[in-house]
Every structure is written in C-alpha cells, then in structure tokens.
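**Student:** coords below, sequence missing:
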C-alpha cells in the first residue's frame, strides 16, 4: 500500500497472485502489462484472449461491478463493440477492491493523428451515442480503432444517467473543427447542450493537466489540445 496516496501498489506479482489464487484455470496464461493504460486502472493482458483490470484509486472502484452488470445488457443494442466481462475478482492479500477480467478487444487506441479528420469516425461515434442514449446512459471517451476505423468503445467508468453533454467531451479530445461539426449534426445537439459539453471538456482538461502533466508529457500534450479545442468551440 502506498500510504502517502492511500492506494495500493500494483505490480505484476500482485496481479499474478490475484489471478492464480482466485481463478486457477488461468494460472498458466502469460501476464503482460499494457502501457500506457488509463488513469483509473492498471491493465494486464492475460494470455491472448483476456485482460485483467485493477483499479488504481478509490474513484474507480465502483466501475468493476457496474460494468459487469450493464455491459452485457447494452452490448446487443450497440453498433460498436464494448468489453465483455468474464469474471469479477474479490479483494484479498492486501488489495482492497474488486477487479475485473474481460475479453481482449483487438485494435489500437484511437489517436488524434488517426481519426481527427475522419468524418466516418465522427458519424460512427454519433451513432453509438444515439443508440446508448436510448438507455439513458453515458460512456467515457476511450476508443479503439481497427484498419483506420472506429471499432470499439472500451471505457465505461462514467456509465450512468445524467446530462448528455458529458458525452460531448470526445469532440474536443479527438476531433477537429470539421469533424466536430459532423458529429454535432449527426447527434442534433442544441446550443446549450453543446456549450455544456465544451465546459465539461475544459474542466476535465484543466484538472488532468494540473494533476498529471508535470510528470507525463503524453498527458500534457493531450490535455493541452483538449483545452485548446474546447475554447475554440
């Protein structure tokens, strides 16, 4: 446990022990760290078909069981792939939170360089959100691509009922002015909702920059772009 931060120290030994003791049927599968991963979870690939996700902090600990409950219900009704939960691990051996095993989704993490000018991707994401909103739920903005096209949405940490403007943050993290227009038109977003989305993008970008940019150049570049695009509209 990192007592200064109040969070557990997560390493390969801890992850291996979690798998081997709670799911011994996977004890022979190779465990490989995925880096970079998100700010909420440490992620390991388990064999060729699975991933292990361990929450990093208390703000992420409700995601495991929420995703296990809701993603199987949502998946048949969505036009893009989403993670398939396989098992939920329990706290033990000093690790205090539930953790998840899911199916591996092939693809590459979406990048500004790859998708910012893709009107096809903007339309596909708008279609995904339109389908998801019929369930009154919202995703976060981590995405996968395959063959230059949007293929999956993988981060549902903020899944829940709320203001649909929160879904618009992705327009400032990944898109350009032109593809934002395509995205907005496809979703038929009104001015107040769009403005709230820009405000959310500005808020989260500033918070992430302050928290991480000094030690992570990748986050610095991403959040600087997010802030700039949110201000630009």
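**Tutor:** Now that the structure is in, tell me what you want to look at. Just so we're clear, the structure is a prediction, and the values are computed from it rather than from any experiment.
**Student:** all contacts plus neighbour counts: C-alpha atoms, from now on.
**Tutor:** Noted.
**Student:** helix/strand/coil for the spatially most central residue of the chain?
**Tutor:** For the chain, the residue nearest the mean C-alpha position is residue 155 (2.6 Å; CA atoms, centre = their mean). Reducing the assignment at residue 155 to three states with DSSP: H, G, I helix; E, B strand; the rest coil gives coil.
**Student:** That one: what's it in contact with?
**Tutor:** Contact partners of residue 155, counting by CA atoms under 8 Å, 6 or more residues apart in numbering, are 139, 140, 141, 142, 143.
**Student:** Would you write out the ChimeraX command that picks the buried residues out of those residues?
**Tutor:** What follows is the ChimeraX syntax selecting those of those that are buried according to 16 or more other CA atoms under 10 Å:
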select :139,140,141,142,143
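**Student:** just the contacts of residue 155 now: which is nearest residue 114?
**Tutor:** Proximity of the contacts of residue 155 to residue 114, judged by CA to CA, is greatest for residue 143, which lies at 11.8 Å.
**Student:** Could you report the neighbour count for residue 108?
**Tutor:** Number of residues near residue 108 (other CA atoms under 10 Å) recorded here: 16.
**Student:** which residues sit in contact with it?
**Tutor:** Going by CA under 8 Å, 6+ apart, the list of residues near residue 108 reads 144, 145, 146.
**Student:** For residue 186, grab the count of nearby residues.
**Tutor:** The burial count assigned to residue 186 is 16, neighbours taken as other CA under 10 Å.
**Student:** Hmm, residue 125 and it touching each other?
**Tutor:** No - with contact defined as CA atoms under 8 Å, residue 186 and residue 125 do not form a contacting pair (9.4 Å).
**Student:** Distance check, residue 72 against residue 89.
**Tutor:** Note on residue 72: its distance to residue 89, by CA to CA, to the nearest Å, is 17 Å.
**Student:** what's the longest helix along the chain packed up against?
**Tutor:** For the chain, the longest helix by residue count, based on DSSP state H, is helix 191-212. Helices and strands in packing contact with helix 191-212 are listed as helix 170-173, helix 217-232; criterion 3 or more CA pairs under 8 Å, 6 or more residues apart in numbering; DSSP states H and E.
**Student:** Can you add mean neighbour count and distance to residue 32 and give these back as a markdown table?
**Tutor:** Output for those, formatted as a markdown table (neighbours: other CA atoms under 10 Å; distance: least, CA to CA, whole Å):
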| stretch | mean neighbour count | distance to residue 32 |
| --- | --- | --- |
| helix 170-173 | 25 | 28 |
| helix 217-232 | 17 | 21 |
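**Student:** Next one for the comparison:
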C-alpha cells in the first residue's frame, strides 16, 4: 500500500536507464531498491558506493530542481560541520524514462539504521548524539534565520496541524493527553537566536555501528532554526537516564528542554494516524515518542 495517495513509483529498470543516460559510469553495477521507512524519497543503492533518491510526491520539476540545488549546498555545508560522516552529493539528475522529476545521486554510508529503542540505553550513543548537536550549533549561521513553514520557527504556527492530528488520532492514542500537552507546549516562549540545525534527527536519519553513531543522513535541510529543534532526537531515541546525559552535555535550560519536547510532540502527533497502515515503522516511532512524552509529564 502506498504511503501517499499521489505517490510516484519508479522501478530498477527506470533507474538503470536514467543512469545509463545521465551517469553512465555508475550504470552497470547492481541496483537495488532499499526497504526504508523514508516518507520523502524512494531510495536505490547503486553499486557499493552510491545511492539514488527519487521524490515520492508529485511537484513541478522546476520546484524540485530548485530544492535539490538548495539540498546540495546544505549537504556540503553539513558534511563540513559534522563530526560524523554524512553523504556527499554526486549528481543532480534530470527527469526521463517516465519519471517526471529531477532526482539525485549521493555517496553511500555504511552502518545500520537506528530504531526508537535500539540504543535508548546506550551512554555512548547519547554522548555521540550530544556531540553532534553541539557541533552543529557551533557553526556560523552567516546571518541566516529560520524561514518556511516547517518545524523550527514559532510553535503556534502549527496549531491547525496539531489539532487535525489530535482529531484523527481518536481511537488510536490518548487524545485528551495530547490536547493537554499541546495547550501547554504552544505557550512556551522563545529565547535566544537561531542556530544551525539538522532539523530532522529521527532514528531513520541516524546510522549506527555497534554502540556508536556512525553517520547522519538526510542532511539537505541543514539550516538555521530554533536551538531546541534538534532536541527532538532525545525523545525519539533515548530513555530517561540517557536523556539526562545528553541534556547535561548540551547544557539546555528548562525552557529550551521543554521546547525540544514540544517539537518532538509536533512531529510525533502526525505519525500514527497518517502511517498506521502504510508505514508501520513511522507509526511505531510516533507511539514510542508520545509514550516517552506522556511518561515524562506524569
């Protein structure tokens, strides 16, 4: 079952045809669709060293091309800022062979994808995650501030979305608890300037090897945002003792910590009802994160 009603599909034969036409050096090795929980792109492994990413949702080609151009710049900047490996952009592909949108090729990173509970009790993983957040925050914003409508600006901008999520979650989650949390979260004031942020530190975007963070994926949205935004990771990935380790390392005060909880709630609130049948991995992330947020509140 597709995750989105308007989802675009692409086959390995189409991927190979696009590569033969636009990147022939990488067209003759194995090509395999990757079974990921990603919600934005179809991802294919190309040979041993690359991945190709194809947008899942329709859009105007010019809009996608402009977004890919911004992504490439952000990915390069992130790779230079991060103490952990990140993919490097290799190619921006053109539409063709019945795929209507631009696409991208980037380097492959080794490691296993983290899950909401795989490393929740790891002191070392918590310390690595804290190291990443602090390193990103230390980068120069070059005068940039948050722009757009996604997570990272004003919490109250998300009232309509969160209310929809609460309504759609009836029978799936404790919607009264959700309403109580959001009514408090949305009133949290904002202090401090924007900092550089990955903006989507969910388990699917973190690679691990044994007990260590080994790589960071989906870095194309690296931008200036609310300093609390990357704290979503602690609610997506860590148990209470490990959250305390990360908080001590990062140095978050009470307000920043609560705003991190608020952003994690805003993200998790939409995962269960939207992906319950089409993407169980994302739905499970929503449940796990909300459970941690509810438990912390009690």
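**Tutor:** It's in. Everything numeric in this text was worked out from a predicted model, so none of it was measured.
**Student:** Comparing the longest helix of the first structure with the second structure, how large is the average distance?
**Tutor:** When the second structure is superposed, helix 191-212 of the first structure averages 1.2 Å from its matched positions, counting by mean CA distance after the TM-score superposition for the first structure.
**Student:** Setting aside sequence neighbours, what's the nearest residue to the counterpart of residue 234 of the second structure in the first structure?
**Tutor:** Taking TM-score structural alignment as the alignment basis, one finds that residue 234 of the second structure is matched in the first structure by residue 171. Excluding its sequence neighbours, the residue lying closest to residue 171 of the first structure (CA to CA, 6 or more residues apart in numbering) is residue 180, at 5.6 Å.
**Student:** list the contacts for that neighbour?
**Tutor:** Under the criterion of CA under 8 Å, 6+ apart, the contact list for residue 180 of the first structure reads 122, 171, 172.
**Student:** can you give me the strands in the first structure?
**Tutor:** With DSSP state E as the definition, the first structure shows strands at residue ranges 31-33, 41-46, 50-55, 85-89, 99-103, 108-109, 143-146, 149-153.
**Student:** Show me what the first one is packed up against.
**Tutor:** To tie it back to what came earlier, the one meant is strand 31-33 of the first structure. Other helices and strands packing on strand 31-33 of the first structure, by 3+ CA pairs under 8 Å, 6+ apart, are helix 12-22, strand 41-46.
**Student:** State the distance from the corresponding residue of the first structure for residue 75 of the second structure to residue 128 of the first structure.
**Tutor:** In the first structure, the residue paired with residue 75 of the second structure according to TM-score structural alignment is residue 71. Noted for residue 71 of the first structure: a distance of 14 Å to residue 128 of the first structure, by CA to CA.
**Student:** quick one: which of the two has more around it?
**Tutor:** Counting neighbours by other CA under 10 Å for residue 71 of the first structure and for residue 128 shows that residue 128 has the greater number, 20 against 16.
**Student:** corresponding residue for residue 185 of the first structure in the second structure?
**Tutor:** Correspondence of residue 185 of the first structure to the second structure, assessed by TM-score structural alignment: residue 248.
**Student:** same deal with residue 116 of the first structure?
**Tutor:** Under the alignment (TM-score structural alignment), residue 116 of the first structure pairs with residue 120 in the second structure.
**Student:** Residue 246 of the second structure versus that match, what's the distance?
**Tutor:** Distance, residue 120 of the second structure to residue 246 of the second structure, by CA to CA: 12 Å.
**Student:** count of residues packed around residue 6 of the second structure?
**Tutor:** 10.
**Student:** thinking again about what came up before, same list (the strands of the first structure) but as a markdown table, adding distance to residue 219 of the first structure.
**Tutor:** Shown next, in a markdown table, are the strands of the first structure (distance: least, CA to CA, whole Å):
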| stretch | distance to residue 219 of the first structure |
| --- | --- |
| strand 31-33 | 19 |
| strand 41-46 | 16 |
| strand 50-55 | 19 |
| strand 85-89 | 28 |
| strand 99-103 | 25 |
| strand 108-109 | 14 |
| strand 143-146 | 16 |
| strand 149-153 | 20 |
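**Student:** Quick one: closest of the ones you listed to residue 229 of the first structure.
**Tutor:** Taking CA to CA as the criterion, residue 229 of the first structure comes closest to strand 143-146 out of these, the separation being 18.6 Å.
**Student:** Going by neighbour count, list what's buried in that closest one.
**Tutor:** With burial defined by 16+ other CA under 10 Å, the residues of strand 143-146 of the first structure counted as buried are 143, 144, 145.
**Student:** Can you tell me which helices and strands that strand packs against?
**Tutor:** On the basis of 3+ CA pairs under 8 Å, 6+ apart, strand 143-146 of the first structure makes packing contacts with strand 108-109, strand 149-153.
**Student:** how big is the offset of the longest one relative to the second structure?
**Tutor:** In this overlay with the second structure, the average offset of strand 149-153 of the first structure from its partner residues is 0.9 Å by mean CA distance after the TM-score superposition for the first structure.
**Student:** And the shortest one, by the same measure?
**Tutor:** When the second structure is superposed, strand 108-109 of the first structure averages 0.3 Å from its matched positions, counting by mean CA distance after the TM-score superposition for the first structure.
**Student:** Who are the contact partners of residue 31 of the first structure?
**Tutor:** 12, 16, 44, 45, 46, 47 are the contacts of residue 31 of the first structure under CA under 8 Å, 6+ apart.
**Student:** Show me what it aligns to in the second structure.
**Tutor:** Aligning on TM-score structural alignment places residue 31 of the first structure opposite residue 31 in the second structure.
**Student:** number of nearby residues for residue 83 of the second structure?
**Tutor:** Counted by other CA under 10 Å, the residues lying close to residue 83 of the second structure total 18.
**Student:** That one reaches residue 134, doesn't it?
**Tutor:** No - no contact is recorded between residue 83 of the second structure and residue 134 when judged using CA under 8 Å, the distance being 10.0 Å.
**Student:** Disregarding residues adjacent in the polypeptide, which is nearest to residue 48 of the second structure?
**Tutor:** residue 108 (7.4 Å).
**Student:** and that neighbour, how many neighbours?
**Tutor:** Other residues within reach of residue 108 of the second structure by the criterion other CA under 10 Å amount to 18.
**Student:** about what we covered before: angle of the longest helix of the first structure against helix 217-232?
**Tutor:** Angle between the axes of helix 191-212 of the first structure and helix 217-232 is 150 degrees (criterion: axes from the mean of the first three to the mean of the last three CA atoms, to 10 degrees).
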